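*Asks:* no sequence for this one, just the structure:
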C-alpha cells in the first residue's frame, strides 16, 4: 500500500458537480502511446532465517532493513510519527504492508527488459541487507506458516484505522493485511475510450490471472484445499471497496462514472499535518459537502481524493493509470511475467482488440463466478467452451503478438515475449507455483511446509 505522498491542495468546489471535477483528475492521466510506461509493484514476506518467523518492526527487523537500505543507497526515509515506514528512491519507492511485507514500487519504465534490471537490483539489495540481519525474503501469495498473532503491526497511521474498520465489514480483512503478498502492473491509457477498453479486458481476465499466478496453497503449515489463499481472503475482506465493479461493463462507463463510484465508497482517513484522522465509514461525497463531524470547515482537496483512490481495492484499480491487481506474488520469472502479460494485451491496438473480442460474451455474473471459484479450482474450471486453461492459451497468444509488435529487444536481440515463457508452460500443462509447492510438500518435504522458505527466497 502507498506511502504518504505530496498532496495536491487544490480544493474541490462543493458548488460544482463533484464527479465532473474528479473525472478531470482521472483524465489528466491520459498520455500519447509513445509515452506509455510500465510500473511493477511486488511484495515479499520477510522471515528470520533461524526459525522462519516474521520479523518484528524493531529491534533487528523491518526498521533495520529500511535504515540499512537508506544508508547504503543514500535514500531518504519516509517517516510516520517519527518512524521510518518507507523509502523514496529515484523513480521507485519501498513501502511496508501492515505485517511488514516488503514492497518495491518500481519506476515507470519503457520495457520489461528495464523491469528485469530493476527487479535484479532489488534482489541484490535484499540479499545484501538480509544476510547482514539474518533475514530472508520470500515472494509468496499467502504466508505459509504464520498465524495472525505472529505478526508485528507496522507503525503506519492508516493501518491502525484500517485494522479496526476491517473487522466490521468482513471476516478476512486482517488476513489480507497481514498474510498476503501480490504483484501488480501499472499501465497507461491514451484516452477515456482506451481506459474503458483496458478496464474491461483487465477485469474480465483477472480470474485467469489469479489462476495462472496462484502461489498460496498453505495456511499455518498445512494445505487447506486452495491454490490461492490470498485470492480467497479477498472474497470476504470488504466487498464495498473490492471485487469486480459491475458499472465498468455498463453502457456509459467512463471517468465520471468511476468518480461517482469512488464518491460513495466508504473512506478510511483524512491526512492533515502529518497525522491520519479516522473518518472510517464516511463517504467522500459527504466530506466535500462539509458534513463530516469535526471536518466541516476543512475543504476536501484533490490530494484527499488521490489518497482515497489508494484505499479502494477492486481487482483492477483506476488512478491516473490502471493497476492490475489479481495475482499472487511469485518467483522472479513470474514477477516479470505479470507485467509482460498486461503490456502485451494493453499496449498494442490489435492485441487489445483481440482481447476485447475474446471476453465480449462473458457477462459480469460469469466473471464474478470465476473469481469466486479460481482460488480452489484454478485453471481446471469449465467454461462454455473448454476450460480456463484453454482460455489462457488464447490470451497468451494475443499477448505474445502484442509484445512482438512492440519489438522492444534486449542486448541479445530478444523481444519481451521471453518473459511470457513461464505462463505459456503453465497454459500447456505445467504446474502452477501453488501446485509445485504442493508436490514438494507431499513429496520431498515430507509434510514440512517450512522448507518453502529456502526454496522460495529471493
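*Replies:* Ah, there it is. These numbers come from a predicted model, not from an experiment.
*Asks:* C-alpha from now on. contacts and neighbour counts both.
*Replies:* OK.
*Asks:* gap between the two ends of stretch 248-261?
*Replies:* Terminal residues of stretch 248-261 lie 10 Å apart, using Cα to Cα, to the nearest Å.
*Asks:* what's the offset of that stretch from the middle of its chain?
*Replies:* Between the centre of stretch 248-261 and the centre of its chain there are 22 Å (Cα atoms, centre = their mean, to the nearest Å).
*Asks:* buried residues in that stretch?
*Replies:* 248, 249, 253, 254, 255, 256, 257, 258, 259, 260 (16 or more other Cα atoms under 10 Å).
*Asks:* Look up how far residue 320 lies from the nearest residue to the third one once chain neighbours are set aside.
*Replies:* Beyond its immediate neighbours in the sequence, the residue positioned closest to residue 253 (Cα to Cα, 6 or more residues apart in numbering) is residue 247, lying 6.6 Å away. Using Cα to Cα, one gets 19 Å for the distance from residue 247 to residue 320.
*Asks:* let's bring in a second model and compare:
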C-alpha cells in the first residue's frame, strides 16, 4: 500500500483535471519502464512470530539497519515507517510486511538485479536481528489477532472502516503479500487494450503464482487464499471492472469509477484526516462535514487513486495485482510475464485474440474459480492450464522480440522458466507445499519457514 503521494498541491477546480492527470501518464514507447513491487512476511527465527515495530528485533530496528546501504529514512509522527533511495522505496504494510517498491527500470534483467540486491541487504540486517523473511500470498501460521499493527495513520483509518464493508478486509491488511508490476502505455486506446488483456488474463497469473494454501497452520481449501480474501474485502473498490470491456472505455470512464469509490482519508499538514466512506464528488463541491469548505488538490486525487483495489489498477500506469508473493525467481517472473504480453505489439495482438471473445460470465468464472482450483479449473473444453501455456508462449515470443539480452546473451524470457515448469506439470506452488505438509513435514507448518525463507 502506498504512503501519501508526492504530487503537488494543485487545487482541483474542474473534473477535466482528473482526466488530464491520468492522461499525462502516456509516454513514447522508448520511455516505457518496468516497476516491480513485492511484499514479504517477517518472522522471528526463534518463535516464528511476526515482529512488532518496536524493540531491538522490531521492524523499526530493521529499517534503521537498512540505512547503512544508503536508504534515507522517512518518518511519520516520529516513527521510522519507510525508506527511500533514488526512485525506489521500502515501506511497511499494516502488520509489518516489508515492501520494496522498485525504481522504474528498462529491462526485466535490471529489475531482477534490483530484487536480488534488496533481498541481500534485507537478509544482512535480518540475520543480525534474528529475523527471517518469507514470500507467500497469505500468512501461513498466525491468526489475525496475533499479527502486530504498524504505526501509520492511514492504517488506523482503514482498520476501523474495513469491517464495515467485508469480513476479510483486516486479513487483507495484516495477512496477505503480493508481487505486482507497474507498466506504461502510449495512448488512451493502447491503455484500454492493455487493460482489457490484463484483466482477462489476471486469473491466469493468479493460478501460476498461487501460493497461499494455509491458514493458521492448516490447509484452507484454497490454492490462492490471498486472491479469495479480495472477494470479501470491500465491494466498492475491488473486482474485475466489467466496464473496462465496454465500447468507448477510456480515461473518463475510469475517473467516473474512482469518483464513485468512497474515500478513506485526506493527508493534510502531516496528518491523516479520517474521511472513510465519504464522497470525493462532495469533496470537490466543498461539502464534507469533516473538512468544511475544503476542496481537494491533485495530491488528494493521487492518494485517492491508491485506495481502489481492482484486479488491475489504472493510475498514470497500469498495475497488475493478481499474484501471490513468492520466492526470488517468481519476483522476477511476474514482470517478465506481463512485459512479454503487453510491451510487444505482436504479442499484445495475440493476447487480445486469445481473450477477446471471453464473455463476462466466463471472465468472472475464471476470477472466482482460480483461487480454489488453480491451473486445473475447467475452462471451455480444456482448463486454465492450457490458457496459461498459451499465454506463456505469447509472452516468451514477445520477450524474445524485445531482444533485451543479459551479459550471457539470454533474453528476458529466461525469467519465465519457473512459470512454464508449473504449467507443464499442472501443479501450482501451493500444491507442492501441500504435498510437503501431508508428507515430509508431517502435518506441521513450521518447516515452511526454514525451507522457503529468502
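*Replies:* Structure's in. What do you need? None of the values given here were measured: they were computed from a predicted structure.
*Asks:* before we move on, back to that, residue 247 and residue 320 of the first structure - which one has more neighbours?
*Replies:* More neighbours surround residue 320 than the other of residue 247 of the first structure and residue 320, with 20 against 14 (other Cα atoms under 10 Å).
*Asks:* Which residue in the second structure aligns with that one?
*Replies:* Matched by TM-score structural alignment, residue 320 of the first structure corresponds to residue 316 in the second structure.
*Asks:* so what's its match up against?
*Replies:* Shown in contact with residue 316 of the second structure (Cα atoms under 8 Å, 6 or more residues apart in numbering): 21, 22, 23, 24, 25, 26, 184.
*Asks:* Show me which of the residues you listed is closest to residue 340 of the second structure.
*Replies:* residue 184 (13.1 Å; Cα to Cα).
*Asks:* Give me the number of neighbouring residues for that closest one.
*Replies:* What residue 184 of the second structure shows, counting by other Cα under 10 Å, is a neighbour count of 27.
*Asks:* Also residue 442 of the first structure?
*Replies:* Count around residue 442 of the first structure with other Cα under 10 Å applied: 13.
*Asks:* quick one: it and residue 456 of the first structure, what's the gap?
*Replies:* 17 Å.
*Asks:* which SS class is residue 54 of the first structure?
*Replies:* Under DSSP: H, G, I helix; E, B strand; the rest coil, residue 54 of the first structure falls in the coil class.
*Asks:* can you pull the contacts of the aligned partner of it in the second structure?
*Replies:* Under the alignment (TM-score structural alignment), residue 54 of the first structure pairs with residue 50 of the second structure. Residue 50 of the second structure is in contact with 41, 42, 43, 44, 95, 96, 147, 148, counting by Cα under 8 Å, 6+ apart.
*Asks:* and stretch 223-232 of the second structure, which stretch of the first structure?
*Replies:* Going by TM-score structural alignment: stretch 223-232 of the second structure matches residues 227-236.
*Asks:* Now do the same for residue 118 of the second structure: its match in the first structure.
*Replies:* By TM-score structural alignment, residue 118 of the second structure lines up with residue 122.
*Asks:* let me fix that: residue 347 of the second structure
*Replies:* Residue pairing (TM-score structural alignment): residue 347 of the second structure is matched to residue 351 of the first structure.
*Asks:* Ignoring the adjacent residues along the chain, who's closest to the equivalent of residue 268 of the first structure over in the second structure?
*Replies:* In the second structure, the residue paired with residue 268 of the first structure is residue 264, using TM-score structural alignment. Residue nearest to residue 264 of the second structure in three dimensions, not counting chain neighbours: residue 276, with 3.9 Å by Cα to Cα, 6+ apart.
*Asks:* Regarding the match of residue 320 of the first structure, what is its secondary structure?
*Replies:* coil.
*Asks:* mind checking the SS state of the corresponding residue of the first structure for residue 80 of the second structure?
*Replies:* By TM-score structural alignment, residue 80 of the second structure lines up with residue 84 in the first structure. Recorded secondary structure, residue 84 of the first structure: strand (three-state DSSP).
*Asks:* Give me the contacts around stretch 69-79 of the first structure.
*Replies:* Contacts of stretch 69-79 of the first structure (Cα under 8 Å, 6+ apart): 3, 4, 66, 67, 84, 85, 86, 87, 88, 89, 125, 129.
*Asks:* can you map out the strands along the stretch 151-300 of the second structure?
*Replies:* Per DSSP state E, counting those that start in this stretch, the stretch 151-300 of the second structure carries strands over the ranges 178-183, 214-215, 218-219, 238-239, 265-268, 271-274.
*Asks:* what about the third one, how far off from the first structure?
*Replies:* For strand 218-219 of the second structure, the mean deviation from the first structure after alignment is 0.5 Å (mean Cα distance after the TM-score superposition for the first structure).
*Asks:* what packs against that strand?
*Replies:* Contact here means 3 or more Cα pairs under 8 Å, 6 or more residues apart in numbering; DSSP states H and E; on that basis strand 218-219 of the second structure packs against no helix or strand.
*Asks:* wait, the match of residue 347 of the second structure sits on residue 345?
*Replies:* Yes. Counting by Cα atoms under 8 Å, residue 351 of the first structure touches residue 345, with 5.4 Å between them.
*Asks:* nearest to residue 232 of the second structure, of the contacts of residue 316 of the second structure?
*Replies:* Distances from residue 232 of the second structure to the contacts of residue 316 of the second structure, taken by Cα to Cα, are shortest for residue 22, at 28.4 Å.
*Asks:* What about the counterpart of residue 331 of the second structure in the first structure, how many residues nearby?
*Replies:* Counting by TM-score structural alignment, residue 331 of the second structure corresponds to residue 335 in the first structure. Using other Cα under 10 Å, residue 335 of the first structure has 27 other residues around it.
*Asks:* Just give me the mean distance for the helix or strand residue 385 of the second structure falls within relative to the first structure.
*Replies:* Assigned by DSSP states H and E, residue 385 of the second structure falls within helix 384-402. Average distance, helix 384-402 of the second structure versus aligned residues of the first structure after superposition (mean Cα distance after the TM-score superposition for the first structure): 0.5 Å.
*Asks:* So which elements touch the helix or strand that that helix is followed by?
*Replies:* Proceeding N to C from helix 384-402 of the second structure, the next assigned helix or strand is helix 417-425, under DSSP H and E. Using 3+ Cα pairs under 8 Å, 6+ apart as the contact test, the elements touching helix 417-425 of the second structure are helix 188-208, helix 328-342, helix 384-402.
*Asks:* who's in contact with the residue mapped onto residue 302 of the first structure from the second structure?
*Replies:* Under the alignment (TM-score structural alignment), residue 302 of the first structure maps onto residue 298 of the second structure. Applying Cα under 8 Å, 6+ apart, we find residue 298 of the second structure in contact with 7, 8, 9, 10, 11, 12, 18.
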